[in-house]
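[1] This is a predicted model, with the sequence first.
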Amino acid sequence: MTDDLDRPRRRGLWHHPEFRRLWIGESVSQFGSTISQLALPLVAILIVHASTFEVGLLVTFQMAAFLVVGLPAGAWVDRMRFRAVLIVNDVLRAVALASVPVAHWLGVLSIGQLYAVALLTGVCTVFFDVAYQSYVPELVDREQLVDANAKLQASESVSQIGGPSAGGLLIQVLTAPYAVLLDAASFLWSASWVAAIRTRPPKAERRPDRNLRREIGEGLRFVLGNRLLRSIALCTGTSNLFGSIAAAVFYVLLARELRLSPGLIGLIESTSAIGGLAGSLVADRFARRVGQGPAIWISALAMAPFGFVAPFVQRDWTLALLAFAQGVMWLNVVIYNITQVSFRQGLCPPALLGRMNATMRFLVWGTMPVGGFLGGVLGETIGVRQTLFVVAVGGSLSFLPVFLSPLRRMRELPSYAATV
């Protein structure tokens, strides 16, 4: 007789109830987060009247947690039940974001509070993301990882399509601070669905000799000791550095220099995100056709030329060109992310998943607060458009680490299952 637990695996992830609960919760949360991604910078620009440098600092605070707690988070998460980590950090992010409309209603909202909210939600996101990427291999078989990550990425891409345009309209109707409240509600929705997951993997065994520094070192050695993971970390970290420089000035360009309405800004973001959805749908087939290794470096290279559109955009037909360019970039970003994240999850021993993911997050997202700060400084000193041109030049070189690695010729990437 076939075990009932094997049926979802045989019938695919559409019929996997535990994965479906995670998927539903995260999909709505992603939609809410796309609203905040637009609303928080616009709160700073339009409500608090922050300078370009202060907007750059907001990006810095959003990402600073990956430098501050990125490495120990992995060791701590590996000691906990991933499901509990997801629920707690969803609730904490909901409370932090809900404080923005409350403070605005009381007339006490300040840039300092926005920094505090950005930092707290950033810390929660570190723990959530590490546990999230580690939880997926607990729910599905390793041969289902690419399919699972593609479905999760598809939901994120759909959210990026609908979220910004809906967020832009909501910001116009409700004002930016109150639009943030919808993101807070979406985190509570996510927590409720994760809480409904019945699978309870055993808590990691408490080792009597456990040591935080040693456990962090094990994660670092696993990532830095593997040439393929090192090249992926260097490529992604470089791309994120320049991407966060752009994030510090991009909304300043659209909202302040071009004087676009929040609704139009949201529409541009939504249109460009269609590329991300397309990427999630073709990533698996693309990797099978060209090989897993080539899929990583080809997608990293293909996005490079389209970064040169933003520095020259005007309030005319070039806005449509900007949306198209961002769409092509997102298509390749998603193909890259699905392929390399699935490879990392499949390569890593289960006991090291949290630390591996935290180490990679530390290395590749730790560049983002630096980029946010540099973006604010460059935007104030050399100008917004000039900063975006620097981003285009630097970002076009980020593919080199994976291109110059053995990934260039590897159609099949190694996995942990093949070694045990």
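    Received, thanks.

[2] make it CA atoms for all contacts and neighbour counts henceforth
    Will do.

[3] Does Gln326 touch Pro305 like I think?
    No - between Gln326 and Pro305 there is no contact under Cα atoms under 8 Å: 10.7 Å.

[4] another structure for you, compare them:
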Amino acid sequence: MRWGLLAHADFRRLWLADALSQFGDRINLLAVPLLAAITLRATAWQVSLLRVLETLAFLLLALQVGVWTDRMRKRRVLVLADLGRAVAFGSVPLAAVAGVLTMTHLCVVVAVAGVLSVFFDVAHRTYLPGLVDRDRLVEGNARLQANVSVAAVAAPSLSGWLVQLFGGAAAVGANAVSFLWSACWLRRIGAPDRVPVARARAPLRREIREGLRFVGRDPVLRANAAHSVCVSVCQQFQVTVAVLFLLREVHLSPGVIGLLQAGGLIGAVLGSVVARRLGDRFGAARVMWAAALLWGAGYLMIPLTAPGAAVTWYPIGNFLTGLSIVVLNVHQLSYRQGVTPEWLQGRVAATSTFLHFAPGPVGSRLAGVLASTAGLRGTLWLAGAGVAASALWLVCSPLRRMRRLPEAYEEERTGSHGT
């Protein structure tokens, strides 16, 4: 009981594989741009192109991938995606050693890895319900969210040291090894990799619409989707200008800025520990809308940051933000997995992924405009106000009148759709 699901051998293998993949993804966020800038002398436009290629597949393919993964063995998709990314990134140090590495090569690698990441993420979000009992989804998602949080903060530092000590190509090669190791852990999972129940295949558009319609019909999923879209835009305001704000208006050094980010890590790790307990104590429905409000409160503290003692507002706001995001994500994901029929899991997960990533470019573009008109601090105030107002989607939804979330669909309902 002390170890919970980590005592479950198959979940433990999934958890280890997920940790390795998360670190691999996060190492790339810094190692690839540094490799391009230092080794290949890339321009700012070329470096920004790499970032676009990393996320473009989520915008173009996420909904289609949801349909395809509903027809596939989920673990096989995860393993093949990891192996494909290992091969793609493994080609980078080999090309560097041979002296033939170019920006074109790096762009192709990033684009291919982006497509494979879409398959991995969608399959990963739908694999857990087939591995553990549904009453343990919250615990499982909390432990997987901890991987995301730790990797988000720890991996960039590790990536920076790898690049500094061994060079960018070697750091990308180490990342390739992490994906290969992840695939090995996934292969060791003993639970049968079930073949989805055969169903008459409809045209791709119709199957995509089924996922969108399912999210639109469920009032809780619909509120979560609306909240995700609005928050995604406002998050980009904060992500785009926060570092510039701390450098130019609070006059902090890069080292101190990095130290202040630890507040978010501590909050996120704590959130993964207490998410299930909060749901048991107060009810998951209440926890979801309360976490959304707390997220807004954390964002509203960040623009209060100023030189001197007022600098503490930043780590406090970051702590509350990290805590609330993880608690909210754990219960949102567990609810979605619990109420979605198995035959529709991939499409519903893909719909959520698409809605999260699609507004990002719009938010980034608006952030640049706002920073030049409202200023850096003003943009952060708008980000905080936007995230706080976005919580109304959940507060005004049926969640406000509920304590606990509805149970998963009845077995006969799931079975009737799957036959």
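    Thanks, I have the structure now. Note that the structure is a prediction, hence the values are computed from the model and not measured.

[5] quick one, which of Gln326 and Pro305 of structure 1 is more surrounded?
    Each of Gln326 of structure 1 and Pro305 has its neighbours counted (other Cα atoms under 10 Å); Gln326 has more, 25 against 15.

[6] Now which residue in structure 2 aligns to the more buried one?
    The alignment partner of Gln326 of structure 1 in structure 2, by TM-score structural alignment, is Asn318.

[7] Leu347 of structure 1 now?
    So, by TM-score structural alignment, Leu347 of structure 1 is matched to Val339.

[8] ok, the residue lying closest to that match once chain neighbours are set aside - contacts?
    For Val339 of structure 2, ignoring the flanking residues on the chain, the nearest one in space by Cα to Cα, 6 or more residues apart in numbering is Ala408 at 4.3 Å. Applying Cα atoms under 8 Å, 6 or more residues apart in numbering to Ala408 of structure 2 gives the contacts 335, 338-340.

[9] Give me the subset of those residues lying in helices.
    Residues of the contacts of Ala408 of structure 2 located in helices (DSSP state H): 335, 338-339.

[10] hmm, which of the contacts of Ala408 of structure 2 are common to structure 1?
    Retained in structure 1 (both residues aligned by TM-score structural alignment, their matches' Cα atoms under 8 Å) from the contacts of Ala408 of structure 2: 338-340.

[11] Same list (those) but as TSV, adding neighbour count.
    Shown next, in TSV, are these (neighbours: other Cα atoms under 10 Å):
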residue	neighbour count
Gly338	22
Val339	19
Thr340	23
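
[12] residues near Thr381 of structure 1, how many?
    Thr381 of structure 1 has 13 neighbouring residues, counting by other Cα under 10 Å.

[13] What are the boundaries of the helices in the stretch 201-350 of structure 2?
    204-217, 219-248, 254-260, 262-282, 284-301, 313-339, 345-357 (DSSP state H, counting those that start in this stretch).

[14] Relative to Leu165 of structure 2, which of these is closest?
    Among those, the nearest to Leu165 of structure 2 by Cα to Cα is helix 254-260 (18.4 Å).

[15] May I see the kept ones among the contacts of Ala408 of structure 2 arranged in CSV, with distance to Asp280 of structure 2 as well?
    Below are the kept ones among the contacts of Ala408 of structure 2 laid out as CSV (distance: Cα to Cα, whole Å):
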residue, distance to Asp280 of structure 2
Gly338, 16
Val339, 18
Thr340, 22
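
[16] so how much does stretch 281-289 of structure 1 differ from structure 2 once superposed?
    Taken against structure 2, stretch 281-289 of structure 1 registers an average deviation of 1.1 Å after superposition, with mean Cα distance after the TM-score superposition for structure 1.

[17] What residues in structure 2 pair up with that stretch?
    The alignment of stretch 281-289 of structure 1 onto structure 2 (TM-score structural alignment) covers residues 273-281.

[18] next one: that stretch to chain centre, how far?
    Counting by Cα atoms, centre = their mean, to the nearest Å, stretch 273-281 of structure 2 is centred 21 Å from the centre of its parent chain.

[19] and what of stretch 205-212 of structure 1?
    31 Å.

[20] Can you point out the buried residues in that stretch?
    Within stretch 205-212 of structure 1, not a single residue qualifies as buried, counting by 16 or more other Cα atoms under 10 Å.
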